[in-house]
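Enquirer: no FASTA, just this:
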C-alpha cells in the first residue's frame, strides 16, 4: 500500500506531467507546487492540491488541481470497500460521463451539459499505477473548483434555491442513463457490466456498512424505547406508526444492511433504475452564486458510492438529509415534481433528436413509461433508503467538528473498537435522535414504510 511519502513522490515524478499533457501543445510548465490537504476533508481519501504554473505565449496562469488517492492499509481498504469505491469513481469519469457526452453529441446536442455537472477531469486511473506502490491504487486529478467561486453549502439544511439546483442536476443525469439504455443498449450493457457491484451485506458481518448500520439501529431503538410514549404523543401518531417501527425492528434489527441490500437489488430491473451518484448530498455538491446571492451554478463530486439502482437512492438521501423537518411536507412534494420535470425534459429532448430510430408511437409510449405517476409510485417503494442513511449519517452532521474529527480518526484506526461505537451512539445527542425520528415519521405518513 502506498505511504504518504510514496504518494507525494508519485505526484512530483509522474502525475504532474500526466496532468500537464491535458493542456495540449503551445503550453509550457514553468513550475508546480504540491500540498497535502488537512482537516476533515478526505474521509476516505488522501487529498493533495497541485498548483501548475502554465505559460502560453506571453500569458501565464496558475491551474489548481485536486488530486485524490486511496489512503489506509490493505485491511482498511478492504473493510471500507475502497477497492470497489475508487474503481467505480474512476469508471464514472473515464467511462460513464464520456458515454453521456457522446450520446448528446450523436443526438446533435451540446455535450457541455455534462461538463457543467462535474469538475474537469485531467487524469483518472485505477489498478496497477506505474510509480505508485505495488498493488491496486487509484488516482483522480480534477480541477479545483474553489478558484472558480464554487463552495459548499450550509453544513446540513439547504435553502430552496440550493435544493432546486440539486434536482436540476440529478434529473438530467438520470435521464441520460435511461436514454443510453433505450438508444445505445450495447453501450449501456458495457457500462453496467463495467461497474463493480457493491453489496451492503458482507460475508463476515464486520465490514464498514455492518458497523455503521449496527450502531445506527442500536441508537434509534435505544432512543425510541427510552422516550416512546412522549414521542408517539407529541407526534400524534396512530397505532399503525408504532406497528411499523416494531415491524422494522422485527425484520431488520439483527441485520439492518439487509434492508439496504433489498432496496438496492429489487429495484434494478425497474424503468427507474439507472446509474446513481450514490452519495448525492450537501457534502458532495458545490454551488456558485450570482450577484443576487442565488445559486447560478452547481457541480457534483465524489462518485465513490456509484451504483446501478433505483433513482430513490439519490433523491431520498439528499432530500431527507438536506431539508428541514419543519415544512418537509411541502418541500418534498415540490422537489419531486421539479426533479421529474427536469428528468423528463431531458429524456424527451434526446428521444426526439433520435426520431430516425424511434417511431412517434414508441417515443410516446416511452414517455408514458416515465410519467410522474409511475415515478411517484416507484419512489414510494424505495424512499426509505434515505431514512436509513440518515440514521447513521445525520448525527455526524449535527455533531461538533471535534467529535466528527475524532469519529473520522477512529473510523480509520479502530472502527470495531468500543470508542468508535460509543461516540457514534453519543454524537449529536438527542437533538440528532429527534431529527431522525422525524424522518421515520415522515416516511410512515407517506407510505414509504409500507414495503418493509
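Expert: Happy to help now that I have it. Quantities reported herein were computed from a predicted structural model and do not represent experimental measurements.

Enquirer: C-alpha only now, for contacts and for neighbours.
Expert: OK.

Enquirer: Quick one: neighbours of residue 347, just the number.
Expert: If you count neighbours by other CA atoms under 10 Å, residue 347 ends up with 25.

Enquirer: what helix or strand does it sit in?
Expert: According to DSSP states H and E, residue 347 maps onto helix 328-352.

Enquirer: Sort out which residues of that helix are buried, please.
Expert: By neighbour count with 16 or more other CA atoms under 10 Å, helix 328-352 contains the buried residues 328, 331-332, 335-344, 346-348, 350-352.

Enquirer: chain center to whichever helix or strand comes after it: distance?
Expert: Following helix 328-352 in sequence order, the next helix or strand is helix 360-369 (DSSP H and E). Here the centre of helix 360-369 is set off from its chain's centre by 30 Å, with CA atoms, centre = their mean, to the nearest Å.

Enquirer: what's helix 360-369 packed up against?
Expert: helix 328-352 (3 or more CA pairs under 8 Å, 6 or more residues apart in numbering; DSSP states H and E).

Enquirer: Can you spell out which helices and strands pack onto the helix it packs on?
Expert: The helices and strands touching helix 328-352, judged by 3+ CA pairs under 8 Å, 6+ apart, are helix 160-183, helix 360-369, helix 372-382.

Enquirer: Need the contact partners of that helix.
Expert: Applying CA atoms under 8 Å, 6 or more residues apart in numbering, the set of residues contacting helix 328-352 from outside is 104, 107, 163-164, 167-168, 170-176, 178-179, 319, 323, 358, 363, 367, 370-372, 375-376, 442.

Enquirer: one more time with 6 Å, if that's ok
Expert: Here helix 328-352 makes contact (CA atoms under 6 Å, 6 or more residues apart in numbering) with 167-168, 171-172, 175.

Enquirer: nearest to residue 298, of those residues?
Expert: residue 168 (9.1 Å; CA to CA).

Enquirer: Please compare the first structure with the one that follows:
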C-alpha cells in the first residue's frame, strides 16, 4: 500500500444540530440528515465538499422543512492537509464569512447604499466549527456550513473551457467591486485594514516543488513548434515570476487590497432569472485570499477561466470594464481615484502580467486535466500532481496565452 493510500481518511459530518442551532435557535430539531460527496478529485483539492440534505423543525410545533447545505470539511489525505495547511486556511475562510464581507457591507451602508444594494457575494452562512472537542484546535470534524446554491439554480462554468463573454463580464464587475471595497477599507478604515492584512497572509509552502514545476513547464514550451522560438522570453518571465512573483511578497502601493487568490471557474457561481439573464453571482472557496495586487487576480481570471482569450477585442473590453468598475466603486465610496488612472493602471498591468505567468501556466495544466483519463483519485493525488505533464488541451490553451503575452510585450 502506498503512503497516499495509508493517509486516506473517511470524512463524515457528525452532530449537525448543535452547529445549526447557532443559526436557528436552541429549539431547533434536526430530525434526519444525509450527506454525499459533491465533487470528485480534480474539482477541488483543499477540502472535502459534502452536499447535505437535512430535515428540520424550528421547534416542537413547527412543520418539517428541507434544508440543503454544503459542508466544507478537511481533505482526506495528509498530503492535501500539508499543502493547504488546513487549520490555517479554515480559520481564514471563516474570517471572510464572519468579518470581512460583513464589514464591507456595513461600509457600503454608511456610504448610502440600501440593504438590497450591498455586495451580497457569499452563499448564506450557517456557522462553522474547528473541532467537536473544546480543547482541540482542529480535527476531522472541522466544518464550514453554507447554503447549497445549486438547489436555487446557481451553476458553475465548465472548467476546461472557461466563461463565455456574458459570464466573464459579470465576473469581472464583481471581482473589481470586491477589490475596490478592500481598497476603500484601506483608505477609510486603516486600523481595521491592518487586521485584514494580518488575516490574509499566504500559507507557507515548499518552493523546491515549484522549481520542479518550473523546469517541466519550460521543457514543454521548448518542445512545442509554435512556442519554441519564444522559449528565452518565456524562461526569463517564468524566472522573474518565480523569483519576484510569489504570494508572500508585499504588494506595491497603492496597488494593494484583499484578493480572492483562487478566482477560477469552479469558485464562481452564476444564476439566471426567469428571462434567462444572469442576475446574480457568488464567490466560494475563500481559503487562499491574500493581501496582494488586484491586477494579478484580474490577469489570472482572464487567461485561465475565460474562453475568449483568442479575441484581443474581448480581452481589451474586459480589462476596460474592470478598470471602469474599479474606479466607479472607489468613487462611490468617497476615495481618491487619481492614483488609479488608466495610464498608471496600464503600467502596473504590464508588470503584474509578467509576474503572474508561472502561476497562470501551472493552473492551466490543472484546469485542463481530465480526471477520468488519468484516473485521479485521492489515493494517488500526490504522485499525479507531481508528475502530470499536461494534455493536448493544455498545450492549446498555453499557446493562446503565451502568444497573447508575447504580442503585448508582457513577456
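Expert: Okay, I see it. As the structure is a prediction and not an experimental result, all values here were calculated from the model.

Enquirer: mind checking how far the corresponding residue of structure 2 for residue 81 of structure 1 is from residue 92 of structure 2?
Expert: In structure 2, the residue paired with residue 81 of structure 1 according to TM-score structural alignment is residue 85. Distance check for residue 85 of structure 2 against residue 92 of structure 2: by CA to CA, to the nearest Å, it reads 11 Å.

Enquirer: Tell me how far residue 60 of structure 1 lies from residue 50 of structure 1.
Expert: Per CA to CA, residue 60 of structure 1 is found 16 Å from residue 50 of structure 1.

Enquirer: more crowded one of these two?
Expert: Neighbours per residue (other CA under 10 Å) separate residue 60 of structure 1 from residue 50, with residue 50 holding more: 25 against 14.

Enquirer: Kindly confirm my reading that that one forms part of a helix.
Expert: No. Secondary structure assignment places residue 50 of structure 1 outside any helix; it is strand (DSSP: H, G, I helix; E, B strand; the rest coil).

Enquirer: With adjacent residues omitted, what lies nearest to it?
Expert: With sequence-adjacent residues excluded and distances taken as CA to CA, 6 or more residues apart in numbering, residue 50 of structure 1 is closest to residue 34, at 4.6 Å.

Enquirer: Just the buried positions in the strand or helix carrying the one you found, please.
Expert: If you go by DSSP H and E, residue 34 of structure 1 is part of strand 28-36. Of the residues in strand 28-36 of structure 1, those buried under the neighbour-count criterion (16+ other CA under 10 Å) are 28-29, 34.

Enquirer: once aligned to structure 2, how far is that strand on average?
Expert: Relative to the matching residues in structure 2, strand 28-36 of structure 1 has an average distance of 2.7 Å after the fit, by mean CA distance after the TM-score superposition for structure 1.

Enquirer: List the residues that contact residue 292 of structure 2.
Expert: With CA under 6 Å, 6+ apart as the criterion, the residues that contact residue 292 of structure 2 are 251, 256-257.

Enquirer: So which of the residues you listed wins on neighbours?
Expert: Neighbours here are counted as other CA under 10 Å. On that basis the top member of the contacts of residue 292 of structure 2 is residue 257, with 25 neighbours.

Enquirer: What's it aligned with over in structure 1?
Expert: Checking with TM-score structural alignment, residue 257 of structure 2 has residue 274 as its match.

Enquirer: and that match, what does it touch?
Expert: The neighbourhood of residue 274 of structure 1, defined by CA under 6 Å, 6+ apart, consists of 177, 308-309.

Enquirer: Present those residues as a markdown table; the columns should include distance to residue 229 of structure 1.
Expert: What follows is the contacts of residue 274 of structure 1, written out as a markdown table (distance: CA to CA, whole Å):
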| residue | distance to residue 229 of structure 1 |
| --- | --- |
| 177 | 46 |
| 308 | 40 |
| 309 | 37 |
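
Enquirer: ok, the residues you listed vs residue 250 of structure 1, which is closest?
Expert: Set against residue 250 of structure 1, the nearest of the contacts of residue 274 of structure 1 by CA to CA is residue 309 (25.7 Å).

Enquirer: what's the distance between the aligned partner of that closest one in structure 2 and residue 256 of structure 2?
Expert: Alignment of residue 309 of structure 1 against structure 2 is given by TM-score structural alignment, with residue 292 as its counterpart. The spacing between residue 292 of structure 2 and residue 256 of structure 2, counted by CA to CA, is 5 Å.

Enquirer: Also residue 284 of structure 2?
Expert: Using CA to CA, residue 284 of structure 2 is found at 21 Å from residue 256 of structure 2.

Enquirer: before we move on, the earlier item: secondary structure class of the match of residue 257 of structure 2, three-state.
Expert: When the structure is reduced to helix, strand and coil (three-state DSSP), residue 274 of structure 1 reads as strand.

Enquirer: Just the strands from the stretch 151-300 of structure 2, written as ranges.
Expert: Assigned strands in the stretch 151-300 of structure 2, in chain order: 257-259, 268-272, 278-283, 290-292 (criterion: DSSP state E, counting those that start in this stretch).

Enquirer: In CSV: these, plus distance to residue 205 of structure 2.
Expert: Output for these, formatted as CSV (distance: least, CA to CA, whole Å):
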stretch, distance to residue 205 of structure 2
strand 257-259, 19
strand 268-272, 25
strand 278-283, 25
strand 290-292, 15
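
Enquirer: Select, out of those, the one closest to residue 372 of structure 2.
Expert: strand 268-272 (23.1 Å).

Enquirer: Off-centre distance for the closest one?
Expert: Per CA atoms, centre = their mean, the displacement of strand 268-272 of structure 2 from the mean C-alpha position of its chain is 15 Å.

Enquirer: For stretch 333-353 of structure 2, buried residues please.
Expert: When neighbours are counted by 16+ other CA under 10 Å, the buried residues of stretch 333-353 of structure 2 are found to be 333, 335, 340, 348-350, 352-353.

Enquirer: Need these in CSV (columns: distance to residue 120 of structure 2).
Expert: Below are the buried residues of stretch 333-353 of structure 2 laid out as CSV (distance: CA to CA, whole Å):
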residue, distance to residue 120 of structure 2
333, 16
335, 21
340, 25
348, 29
349, 28
350, 32
352, 28
353, 29
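
Enquirer: From the residues you listed, pick the one nearest residue 56 of structure 2.
Expert: Distance to residue 56 of structure 2 across the buried residues of stretch 333-353 of structure 2 (CA to CA) is lowest for residue 333, with 41.3 Å.

Enquirer: Tell me which residue of structure 1 is furthest from the middle?
Expert: With CA atoms, centre = their mean as the measure, structure 1 has its most outlying C-alpha, relative to the mean C-alpha position, at residue 58: 41.6 Å.

Enquirer: Buried residues in stretch 240-249 of structure 1, which are they?
Expert: 241, 244-245.
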